[in-house]
Each structure stands twice: as structure tokens, then as C-alpha cells.
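*Asks:* quick one, what's the 3D model for this:
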Amino acid sequence: MPSLPFLFAPLALLLPLALPGAQPAGAEDIVPVAEQARERDRSLSPLPLSQDAPAWSPLFDGVAPANGEQVRIQRRVILRISPAPARQNLTAEAAPAPVRQRIVERPAGNCIESADIGGVADRGDRLVMFMRDRRTLAAKLEKGCSPRDFYRGFYMERSDDGKLCVRRDRLMSRSGAKCQVASFTQLVVERVE
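*Replies:* All right, here's what the predicted structure looks like:
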């Protein structure tokens, strides 16, 4: 097994070359900057010979870190909206007096929070969305799209503002259909007198 001085001997030989300002023996006679010239064509080499760029610098160029390349990280979030569970009638035991009611549609704006959608169902020509705050919204899809394609729920890519907007975001069904929402309306129950 080699002894410790034999292991560090090669490093000790390179140490005077690596120190800044250190000159090898006989370096006083070297001209500070010289250029290589070929006698035949008299062209100059772009490689200067000086103390700033010694001939052994390629040794340390191999150890230098490689040039970094630009890395782009993208994050994509897909929201899955599942079908609404079947609602049970909790007031089945007590039979209330029959009250005449009707469902009225009111405008609901152009955007809704996508995180507030709790479930979805198709009812006729509209896609009914049950919100987490107990509201019920009806979404009319663009021309040529059927709400029946979305009866098992849908997927949507989360936008930067986290909203589902009219004529901006696409809904993707599990069967492959892609549609935009044409309008939102809120379904409100009113008593008829």
C-alpha cells in the first residue's frame, strides 16, 4: 500500500502552477505577451502566450462547470368534476302542505369559481352544476355540443385565475368531447301564489 507522501506528490508538483502570481523557474526571461507566428504564411495565431493564459489551462478547463442550458418547468392542473350524487328526500316522514313552486332562471354572470363546483348532471339541453354553496347553475353549451356527453362528469384545465368562464375555457368529457360554455344561469325556486 503506497504511503501518504506518494499519493500527494503529483498534486505538490501542480501546486506552484495553480497559484496566482507564481512563476516557474526561469520565467523572468519570458516576454510578458508574445504571439505565435508561422514563418511560411506569416499569419498570427489567435492564441496569446502569456502568464495569464499558460499552456496548462486546458487541464483546468475540463474541471470547470459546463455551460448551463435553460430549463422550463411547466405545471398543468386538470380538475375533475364528478356527477352529482342522488339526493335523498330528508323530509319524507313529515308531509308538508303542498306548495306550488316553479323554477326560474336568472343571469349568473360570465365566470364562476371552478373550485366551487360540487357535481354535475345533464337535464335536457343544459348542463346543471351543483355548487358547494348550495346554488344550482345551468350551463348552456356552445352550438353542436350535447350535455349528454357530460353525464359522467367532465375535466377542465385550471386557468390562471381559477375560474370557468363563458367562451374561454373548454370542458372535456370522458368520451372525448370538448365544448365551451355559452352562458350561465342560476336556477332559483319561487313560490307561485
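*Asks:* from here on, contacts and neighbour counts on C-alpha atoms
*Replies:* OK.
*Asks:* Cys111 is in contact with Gly162, isn't it?
*Replies:* No - using C-alpha atoms under 8 Å, Cys111 is not in contact with Gly162, being 9.8 Å away.
*Asks:* the two: who's more crowded?
*Replies:* With neighbours defined as other C-alpha atoms under 10 Å, Cys111 and Gly162 compare such that Cys111 has more, 17 against 13.
*Asks:* run this one through as well so I can compare:
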Amino acid sequence: MTSVAIWNLLPLLVGLFGAQPGSVGQSVTRLIVQDEVILRIPVQPRPLIRNFQWVEKKGPKCIPAGSIQRALLSGSEQVDFILGDRTRIRAQFDEDCPALDFYGGFYLQPEDERLCAHRDAVHSRMGGSCRIERFKQLVPKFRD
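*Replies:* Below you'll find the predicted structure:
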């Protein structure tokens, strides 16, 4: 193979290595349709080994939607958001929220650039939705 052929194949090789299977679809996707912002949030699997537990503290009324990096399922009635500054916020749903399948990810449609309790909802990819009742800030407590 000549050096010219190698240089011609270089963009193809970079593209192949740049799209690793674990990294595809792992970021928040933002879509704007007729002045309505829709955020698709990927759900990350729970870590198997934990040296700490999460302690709930009083949380904010709203969080900036643009700072959400990913989410973790923490139960059938709650989802944990990981924000850009590495803080962890738990969204707790209404009591009448049906058990929804959030494993494939979910959607948020905030009215403004903030996701607020008692106002916004989490929408399953299957069509159901649950309104956010409250936010709790999670603080790690290391086990002895």
C-alpha cells in the first residue's frame, strides 16, 4: 500500500475508532421542535460494587435542564440525575405514578430551561409519564 492510499483511508479509520459501542447514545440529546425543547436522557446501569450509600438531603425546587448529563434508575418511583458538576439529584414521582419502563431512556420537556418539581414530568419512551413530586440532593456516606 502506498502512503497516499494510507492517507486516504485515515479519515475512515478515525471514524471507526471514534464510534466505540459503549459511547454511542450515552449523552443527553437535545431536540427543538417548534419552540419546544425535548431532552432524551440515557439511563446508565447501576454500579455493582459500592463503598458508600446515598443519603437524601433537602433538594432544590428546580434544576437546570442543560446541566443533566445522565440518569440512574434508583427505584420504581424515582430517578437519579447526574449533573455536570457531579452532584446527584433524585427526582421522586407522584404516588399515582404507574411502574414505567425507563430502562431504555426517557424524555423531558421542560417549559423553560429548568426542570421543576410539581410542574414537569418524566416521559417514558413507551408513552407513559410521571410528574416529578420533589427533588432530593444525594450526598455520599462512606461505609466503614
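*Asks:* now the TM-score, please.
*Replies:* Scored by TM-score structural alignment, normalised by the length of structure 2, the superposition of the two chains gives a TM-score of 0.64; 109 aligned residues with a C-alpha RMSD of 2.5 Å.
*Asks:* residue ranges for the helices of structure 1, please.
*Replies:* With DSSP state H, the ranges of helices along structure 1 come out as 4-18, 57-61.
*Asks:* packing partners of the longest one?
*Replies:* With contacts defined as 3 or more C-alpha pairs under 8 Å, 6 or more residues apart in numbering; DSSP states H and E, helix 4-18 of structure 1 has no packing partner among the helices and strands.
*Asks:* how about the helices of structure 1 in a markdown table, adding distance to Glu105 of structure 1 and mean neighbour count?
*Replies:* Listed next are the helices of structure 1 as a markdown table, based on distance: least, C-alpha to C-alpha, whole Å; neighbours: other C-alpha atoms under 10 Å:
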| stretch | distance to Glu105 of structure 1 | mean neighbour count |
| --- | --- | --- |
| helix 4-18 | 82 | 11 |
| helix 57-61 | 73 | 10 |
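*Asks:* for these, which one sits closest to Ala115 of structure 1?
*Replies:* Nearest to Ala115 of structure 1, of all these, is helix 57-61, at 53.5 Å by C-alpha to C-alpha.
*Asks:* what stretch of structure 2 does that closest one fall on?
*Replies:* Aligned by TM-score structural alignment, helix 57-61 of structure 1 corresponds to no residues of structure 2.
*Asks:* aligned partner of Ala121 of structure 1 in structure 2?
*Replies:* Checking TM-score structural alignment: Ala121 of structure 1 goes with Leu72.
*Asks:* what sits against that match?
*Replies:* Shown in contact with Leu72 of structure 2 (C-alpha atoms under 8 Å, 6 or more residues apart in numbering): 43-46, 79-82.
*Asks:* weed out the non-buried ones from these.
*Replies:* Among the contacts of Leu72 of structure 2, those buried by neighbour count (16 or more other C-alpha atoms under 10 Å) are 43, 79-82.
*Asks:* would you map the strands across structure 2?
*Replies:* 29-33, 36-41, 43-44, 52-58, 62-64, 68-75, 78-83, 88-93, 106-108, 114-116, 121-124, 129-142 (DSSP state E).
*Asks:* the longest one vs structure 1, average distance?
*Replies:* In the superposition with structure 1, the average deviation recorded for strand 129-142 of structure 2 is 1.2 Å (mean C-alpha distance after the TM-score superposition for structure 1).
*Asks:* now the shortest one
*Replies:* When structure 1 is overlaid, strand 43-44 of structure 2 sits 1.9 Å from its aligned residues on average, using mean C-alpha distance after the TM-score superposition for structure 1.
*Asks:* make JSON lines out of the buried ones among the contacts of Leu72 of structure 2 and add distance to Glu56 of structure 2.
*Replies:* Compiled in JSON lines, these are given as follows (distance: C-alpha to C-alpha, whole Å):
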{"residue": "Val43", "distance to Glu56 of structure 2": "20"}
{"residue": "Val79", "distance to Glu56 of structure 2": "13"}
{"residue": "Asp80", "distance to Glu56 of structure 2": "11"}
{"residue": "Phe81", "distance to Glu56 of structure 2": "13"}
{"residue": "Ile82", "distance to Glu56 of structure 2": "14"}
